[in-house]
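Engineer: quick one: sequence and predicted model below, then my questions.
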Amino acid sequence: MAAGLSRRRVIGAGIGIGAGIAVGTMGGAAAHTTGSGPAVAITGTTVIDATGARPLRDVTVLVRGGRIATIGTAREVRVPADADVVDGRGKFVVPGFIDSHVHGSGQEEIDPPLFLVNGVTTVRDMNGHARLYEWRDRVAAGTLFGPRSVVASGIVDGDPSLLAGLGSPYVEVANAREARAAVRQAVADGADFIKVYARLTPDAYHAIAHECRKLGVTFVGHTPDAIPLAEASAAGQRSFEHIYTSWFDTSSQEKEIRRRLAKIRVGGGEYNSWFNQTHPLEVLAARTFDPARARQVFGRLAADGSHQVPTLTQHRVFDLPESVAVHDDRLRYLPAATRNGWQAQLEQLYLAGRSAKDVAEHRELFRARLHWISAAHRAGVPVLAGTDTGTAYVYPGFSLHDELENLVEAGFSPMQALQAATSAPARFLGLPDVGTVRRNAIADLAVLDADPLADIRNTKRIHAVIVGGKLINAGQREHLLSAIETAANTGTLPARLAGCACTPALAAA
C-alpha cells in the first residue's frame, strides 16, 4: 500500500487485562480478545479527537466490544448498569498515542507495559529481531500485554556495513541482486516493512525500491549517503529517520557536501568513524540552510507523501548531554544494567573530552534541527513523533511525551504535536480505526487530568488508559508501574536486544 507500512491485515486490538494486572505473558488468549469484558463509560468529559476539530465538552464516551460505541451528552448515552465507569469531569480524552520510532529491548516485563501506562497503544518498532515479531503476534492474539506493533526488517545496509559486529540485525548487500534477495527474505521472515541504511550504493538502493514496489511493501529508514533526500523520496522511501544527512539537500553548499561525503571511507562496524567524518558536514549544512532550496525539496516530499521522523528526543541527548537528568525518577523502571550502561555512555562517550567549542557547536546543531523540522512541517511534510528508545536516557513510553514537547518547541501547535503522535501515524501505518476518537473506532484512548491543547506537557498527566476496549484505571495503572519497578530490580531479565546504532555512543557500547 502506498502510505501504509503493514503488509498484513490491520492488527487486532485485543489486549488482556485481568482484575489483577500482571506484567508480561497473559494466559488464556480466548478470554482476552477484543470484545470481551464489560462496557466502559467515561462520563462528563472533554473529547479531543485529534482531527483539528473543536473539543466536545461534557460528553460521555461509551466503549463496548473493543470499539467506541457512541459519544454524546448524558441524555443521549445510556450507560449500562455493569459498565466500568470513569468519572471524566475535568478530564480530557485523547486517542492512544503512537510512537513511530522505537527499538524494543526484548525485555517483555519492561517495555510493553511501560508503553501502555504512558498511553502509548501502538509502536513502530525499528528493531528487526525475531523476538519482536513474536511480541507483535502475541499482542495481536491477546496473550501479551503490550501495544500493537509493526516491526521492521533487519537493517539493509551496504557492504561493508556500519553495523558489522555491533549486535543489530542487519544484512550487507553489495549489488542489486543481493538487495532484491534481502527484501524477499525479510518479507518471508515476517517483516512488516524494510529498513534501509546509510552505506547503500545507488544500484542496491534502487533495487530495494523496485522490489518493495513489486511486493507491495513499504521501505523506510536513514537517508543513504549516496542518495539525495529528494531522490529517495521520488524512489518511494516513505519515512526518513532522524535529522542527520537528510538536511544536506537543503544547503546552499550541497554540491560541496556531497563531494566530501563521497570521499568518506569506512570499514565494517566503523560507525563512530562515519559519524565523526559526517559531523563537519552536518555543521556546514546547518549553517548554510537555503530557504529557497528547502521549499523545493520539502515540496517534493510533501507531493510524494514522504514523512519525516525527527526523533528530537534522541538528538537532544546527544547534542545537549549536559542537560540529561542523571537521577531521573523514571530510571527506577529500568534494570540496573541499563541504568549503569546509560551512565557510562553519558560520562565516557557524550561528555568526556567535550570542549567549549564542541558544546557550542552541538547547541547550534540542535537549534538548527528544530528550525529544519519546523520548516519541513510548514511546507506540508507530514511529521511523525518518534523517540528512538534504546538510546541512552530515552525511555519507553515516557519519552513520547518529551518528543511532543520538543515538537512544540520547534513551533508546532499543541494540536499539531498531538496529531504527530495520533492521527498522522495511524494514517501512515494503514490503521484507519486508531489515532482518533470517533464512533466505531478502536477504543485506544488516554484519559488526561489536564488539557493538552493548553499545555502539551499535560499529555504526561495520565489518569487512565483504554486499550482495545479494556480499561486500565488509575489504581491499576499504579499497580502496573509498581510491578514494572519490581521486575526491573529482579536481576533476572534477559539482556537487552541491540538496537540500531543511531548515535556514536550506541555504536561504541
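Structural biologist: Yep, it's here.

Engineer: alpha carbons only for contacts and neighbour counts from here, please
Structural biologist: Noted.

Engineer: ok, now which ones touch the residue nearest to residue 242 when sequence neighbours are not counted?
Structural biologist: In space, residue 242 comes closest to residue 310 once its chain neighbours are excluded; the distance is 4.3 Å by C-alpha to C-alpha, 6 or more residues apart in numbering. Residue 310 makes contact with 240, 241, 242, 243, 373, 383, 384, 385, 386, according to C-alpha atoms under 8 Å, 6 or more residues apart in numbering.

Engineer: the fifth one: neighbouring residues, count only.
Structural biologist: Looking back up the chat, that one is residue 373. By other C-alpha atoms under 10 Å, 24 other residues sit near residue 373.

Engineer: tell me how far it lies from residue 232.
Structural biologist: For residue 373, the distance to residue 232 equals 18 Å [C-alpha to C-alpha, to the nearest Å].

Engineer: try residue 131
Structural biologist: For residue 131, the distance to residue 232 - C-alpha to C-alpha - is 30 Å.

Engineer: which one of the two is surrounded by more residues?
Structural biologist: Each of residue 131 and residue 232 has its neighbours counted (other C-alpha under 10 Å); residue 232 has more, 23 against 16.

Engineer: surely that one is within a helix?
Structural biologist: Yes - counting by DSSP: H, G, I helix; E, B strand; the rest coil, residue 232 is part of a helix.

Engineer: will you turn the contacts of residue 310 into TSV that also has secondary structure and distance to residue 107?
Structural biologist: Rendered in TSV, the data for those read as follows (DSSP: H, G, I helix; E, B strand; the rest coil; distance: C-alpha to C-alpha, whole Å):
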residue	secondary structure	distance to residue 107
240	strand	27
241	strand	24
242	coil	25
243	coil	28
373	helix	32
383	strand	29
384	coil	25
385	coil	23
386	coil	20
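
Engineer: then this one, side by side with the first:
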Amino acid sequence: MKKYPLIALLCLTICTCQSQEKSPFLYTAFTGATLIDGHGGAPIVNGVLVIQNGRIVSIGTRDQVKIPEKAKIIDASGKTIVPGLINAHGHVGDVQGIEGGHYSAQNVRDNLAIYERYGITSVVSLGGDQPEAEPLRAVHADSHSNPPNARLYIAGEVITGQTPAEALTVVEKNHRMGVDFMKIRVDDNLGSSPKMLEAVYRAVIRRSHELGYKIATHMYYLDDARKLLEAGTDMLAHSVRDLPVDEAFVKLLQQKKVPYCPTLTRELSAFVYGDTASFFSDPYFLKEYDQKTIAPLLNPARQQQIRQSKAARIYKQQLPTAMANLKTLSDAGVPIVFGTDSGVPTRFIGYFEHLELEMMAEAGLSPMQILQSATKNAAEYMGLKNVGTLSPGNYADFLILDADPLADIRNLRKISSVYSLRLRSL
C-alpha cells in the first residue's frame, strides 16, 4: 500500500472520471485526519476513511479500521474531514451573477459548480426548476456519464392558484416532469399581494402526499406557520419573522417533527445593499464574484432606493426576531435544517451559505449544532438518501479542511478539497 501526500488529491478522481480497470487501486484511504462524521459525537482523532467507487466503506480510528490491500493511501494528517454540506433551501439554474432569467441546463451545471466550490455538495432547489434540470437530478447521478458537480434535488414550479383545481394542475405538471419535492407559498409579501387560501394549500398538501412527495412551505407569519403544520406541511422553509414563537407553537413543531429552515440571509439580502456590503471586500467572496458583477449594487441611486424601501426596513427590523426564534426552537430540540434561499438575484450562491452559517452562530447555536443542521439533519428530515454523514454505504461526499470547524464555524471556509461526484482541490 503506497502512501500519497494530500497534494495527490489533485489527480484523484471518482469512478465516473476514471475506470477501475485503468488504476491498480481498488480503494482510497484517507489517514491521519480528524473525522467529524455528522452524527454529533466526539470527533475521531487520527482517523481513517476508506472509500470505493464513490461510497464510504469504513470509518474509524487507525486501530479500528483495517486498510484494504490495493488501497491508495492519502495522508491527511493535520486536516479535518466533515460531510459535504447540504443546502436544504436553495435555487438552481436561473442566475448568472446578480441577473435572473438565464435558466438552462448549462446554467444549472454552472450554479452547482459554484455551490460545490464553496463546499455545498447537495442542493435542494425549492422552486423555479424547469425541465432542463430533471436529467441532472441526484436520482440519476450514479448512471450519468457526466454528472453535475453537486447533487441536485428539485421542486419544479412553485405551486400557486386561487382555487384547489388551479393549484392541483401545477402539482400534476410537476409530477409529470419529475421532481423530488413540492413547494407552496403562503405569504402576502407584507400585505402587497394575495395569500394562498387555506382550502387551496390543504388540497395541495393532501395531493402531494398521495403522490409520495414531501411539501415545503414558504411562510412568514406565526399564525400561518401554525395552520400549515396542522394541515400537514413537511417543512417550514423560512423563519417565523413577525412574532416570537410561543410555547404552543414549539410543542406543535415537536409533535409534528417538522424541520425548520431559518434562511437568515434571505432577510439580510433585503436590506444589506442599502450601503456597500462589507463582504464585498472579503477575499472569500471575491474569489468567485468580481467587481464587474457587483458594480450595479454600488450605484448610489440603487442604494438610496433600498434605504427608502418600506419592505427592506421591515425585514431588517424583523431579523432579530427570526434569530431569536431560531435559538428558541433549537434549544427546544426542534430539528433545524440549513438553508439560505440563495440562487436568486443578489443572494450569492456559495458565499451566502457561509454567511448563513455565521449568522446561525450569532443567533446562539453551537458549531456542532450548525454543522449537523447542514449535514445529518438536512439529509434525515428532507429524506435525502445516502448523504449527510460519514457512514459506511453513504456517498463519499466530504470536505477536507485546514482547520477545525468545531473551534470556529468560519473554519468551514478553509477548504482544502471537496470530494463529491468528482473531486476538486481548491
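Structural biologist: Looks like it arrived, so ask away. What you see is a predicted model; the values in this text were computed from it and never measured.

Engineer: map the residue nearest to residue 242 of the first structure onto the second structure.
Structural biologist: Taking TM-score structural alignment, residue 310 of the first structure has residue 262 as its aligned residue in the second structure.

Engineer: residue in the second structure paired with residue 155 of the first structure?
Structural biologist: By TM-score structural alignment, residue 155 of the first structure lines up with residue 158 in the second structure.

Engineer: pretty sure its match sits against residue 181.
Structural biologist: No - taking contacts as C-alpha atoms under 8 Å, residue 158 of the second structure lies outside contact range of residue 181: 10.2 Å.

Engineer: trace residue 433 of the first structure over to the second structure, please.
Structural biologist: Under TM-score structural alignment, residue 433 of the first structure pairs with residue 386 in the second structure.

Engineer: ranges for the helices of the stretch 151-300 of the second structure?
Structural biologist: Ranges of helices in the stretch 151-300 of the second structure, per DSSP state H, counting those that start in this stretch, are 164-177, 198-210, 222-231, 247-256, 264-271, 283-286, 291-294, 300-307.

Engineer: so which of those gets nearest residue 408 of the second structure?
Structural biologist: helix 283-286 (16.1 Å; C-alpha to C-alpha).

Engineer: how close does the residue sitting furthest away from the middle of the first structure get to residue 64 of the first structure?
Structural biologist: Relative to the mean C-alpha coordinate of the first structure, counting by C-alpha atoms, centre = their mean, the farthest residue is residue 75 (39.5 Å). For residue 75 of the first structure, the distance to residue 64 of the first structure equals 18 Å [C-alpha to C-alpha].

Engineer: equivalent analysis for residue 33 of the first structure, please.
Structural biologist: Residue 33 of the first structure sits 13 Å away from residue 64 of the first structure, going by C-alpha to C-alpha.

Engineer: same check, this time on residue 56 of the first structure
Structural biologist: Here the criterion is C-alpha to C-alpha. By it, residue 56 of the first structure lies 20 Å from residue 64 of the first structure.

Engineer: same question, residue 421 of the first structure
Structural biologist: Look at residue 421 of the first structure and residue 64 of the first structure: by C-alpha to C-alpha, they are 24 Å apart.

Engineer: ok, back up a step: residue 158 and residue 181 of the second structure: which has the busier surroundings?
Structural biologist: Neighbour count, other C-alpha under 10 Å: between residue 158 of the second structure and residue 181, residue 181 has more, with 24 against 20.

Engineer: for the more buried one, give its distance to residue 145 of the second structure.
Structural biologist: To residue 145 of the second structure, residue 181 of the second structure is 25 Å away according to C-alpha to C-alpha.

Engineer: please apply the same query to residue 219 of the second structure.
Structural biologist: Look at residue 219 of the second structure and residue 145 of the second structure: by C-alpha to C-alpha, they are 39 Å apart.

Engineer: can I assume residue 85 of the first structure sits in a strand?
Structural biologist: Yes - the assignment for residue 85 of the first structure by three-state DSSP puts it in a strand.
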